[in-house]
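1. I'd like to go over a predicted model; first the sequence, then the structure.
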Amino acid sequence: MIDRKFIGYEFTPKEMAITRWRISQFANAIRESNSIYYDVNEAKNQGFKDIPVPTTFYTRMTFSDNNFFSTLGIDFRKLLDGGREIKYYSQCCAGDTIIYQTKVENIVEKEGKRGKMDLITVVTSGKNKDTGEKVFDLIISLIVFH
């Protein structure tokens, strides 16, 4: 059972410099074939200031804090992905720096066919360091069986 004291808990804000290399490595890992993620000239021809960030790139930020799971006392053997939702507010490109922070929004105990479980809602919000513009909210649901 996840301690309810973590509702509202905010992890330390982090910063990530968005580089062409990070974007191309991520795009390659997800087998993205669109050339705007690899070729700066093509990205600029499409109206971007540089190589744009792929839409699912931000999902890696939520758990980039190495102690996320240990802080909450989550046992990986009892963990399921409950889904995710991404809200986009502005586009980031190579050369931008994102400041992001993860917060535990809610923890609810439920009873299911497999027994009791905790449903954890985690929100990671990111903004552009230079402009202050909000870039994304990533809402992730986790299921942890008792």
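-> That came through fine.
2. Please make it C-alpha for all contacts and neighbour counts, starting now.
-> Noted.
3. which residues sit against the lengthiest helix in the chain?
-> Taking DSSP state H as the criterion, the chain has its longest helix at helix 20-29. By C-alpha atoms under 8 Å, 6 or more residues apart in numbering, the residues outside helix 20-29 that reach it are 33, 37-38, 51-54, 57, 94-95.
4. who wins for most neighbours among those residues?
-> With neighbours taken as other C-alpha atoms under 10 Å, the top of those is I51, carrying 27 neighbours.
5. Now do the same contact list for the closest residue to T97 other than its chain neighbours.
-> Once flanking residues are discounted, T97 sits nearest to A17: 4.3 Å by C-alpha to C-alpha, 6 or more residues apart in numbering. For A17, the contacting residues are 95-98, by C-alpha under 8 Å, 6+ apart.
6. okay, pairing it with this:
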Amino acid sequence: MADINPPGMPIERGKIHEFANSIGCDEPLYHDAEAAREAGLPGVVAPLTYTAATAFFQSSDAPHLSKKLGLDMRFVLHGGQEFFYERPVFAGETLTAEQGEIIESTKEGKRGGTMKIYDSFTNFKNQDGELVLRVKNTLIQTGGVVKE
């Protein structure tokens, strides 16, 4: 079966333009290659939230983090997501994901028992191997059914 998500996330000028329009942003650096060049940039800049789609461009043969950690999905919550940019993302690049560190901690809940908190970092490098972006995803597994 064909891999519908080949490794790498191509950063395409047209998709940046569409995304910027969808969020109502008319900043020329998101739309106009000439304006970007005049500003000393190598290409159109991707808005910061553009890279939220990176999860869809990770290889489909990579095990999902929940399986890797052995989580019981009945009790898992999305605890947050943070993006740490080394520099802007530009049209013409291809970002590739690499699983980074996973930090596990625990916290006592008030009604649901002990919570396990997993902070998972993914590093995104461009086609030249340069680190461009780190994404931190937080998953929380509660201790079970909430007690009344």
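-> Structure received. Fair warning: this is a prediction, and the values are worked out from it, not measured in the lab.
7. just to revisit the earlier point, what would the contacts of helix 20-29 of the first structure look like in JSON lines with distance to E109 of the first structure and secondary structure?
-> Putting those into JSON lines (distance: C-alpha to C-alpha, whole Å; DSSP: H, G, I helix; E, B strand; the rest coil) gives the following:
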{"residue": "S33", "distance to E109 of the first structure": "42", "secondary structure": "coil"}
{"residue": "Y37", "distance to E109 of the first structure": "41", "secondary structure": "helix"}
{"residue": "Y38", "distance to E109 of the first structure": "44", "secondary structure": "coil"}
{"residue": "I51", "distance to E109 of the first structure": "43", "secondary structure": "coil"}
{"residue": "P52", "distance to E109 of the first structure": "39", "secondary structure": "strand"}
{"residue": "V53", "distance to E109 of the first structure": "36", "secondary structure": "coil"}
{"residue": "P54", "distance to E109 of the first structure": "34", "secondary structure": "coil"}
{"residue": "F57", "distance to E109 of the first structure": "30", "secondary structure": "helix"}
{"residue": "A94", "distance to E109 of the first structure": "41", "secondary structure": "coil"}
{"residue": "G95", "distance to E109 of the first structure": "42", "secondary structure": "coil"}
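8. tell me which of those residues is nearest to I143 of the first structure?
-> Taking C-alpha to C-alpha as the measure, I143 of the first structure lies nearest F57 of these, at 22.4 Å.
9. per the alignment, the closest one corresponds to what in the second structure?
-> Aligned counterpart of F57 of the first structure in the second structure: Y50 (TM-score structural alignment).
10. Spit out the contact partners of that match.
-> By C-alpha under 8 Å, 6+ apart, Y50 of the second structure lies in contact with 16, 19.
11. that older thread, can you list the contacts of A17 of the first structure in a markdown table and add secondary structure and distance to L119 of the first structure?
-> Shown next, in a markdown table, are these (DSSP: H, G, I helix; E, B strand; the rest coil; distance: C-alpha to C-alpha, whole Å):
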| residue | secondary structure | distance to L119 of the first structure |
| --- | --- | --- |
| G95 | coil | 36 |
| D96 | coil | 34 |
| T97 | strand | 32 |
| I98 | strand | 28 |
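12. Pull the number of nearby residues for the nearest residue to N137 of the second structure once chain neighbours are set aside.
-> Among residues not flanking N137 of the second structure along the chain, Q81 sits closest, at 4.6 Å (C-alpha to C-alpha, 6+ apart). By other C-alpha under 10 Å, the residues close to Q81 of the second structure number 14.
13. Please, which helix or strand holds the counterpart of Q81 of the second structure in the first structure?
-> Alignment note (TM-score structural alignment): Q81 of the second structure maps to R84 of the first structure. Using DSSP states H and E, R84 of the first structure sits in strand 79-88.
14. what's the matching residue for the residue nearest to T97 of the first structure over in the second structure?
-> Checking TM-score structural alignment: A17 of the first structure goes with P10.
15. what about its match, distance to G79 of the second structure?
-> The gap separating P10 of the second structure from G79 of the second structure is 28 Å, by C-alpha to C-alpha, to the nearest Å.
16. same thing with K15 of the second structure?
-> 28 Å.
17. now do E86 of the second structure
-> Distance from E86 of the second structure to G79 of the second structure, by C-alpha to C-alpha: 23 Å.
18. Same check on E101 of the second structure?
-> 17 Å.
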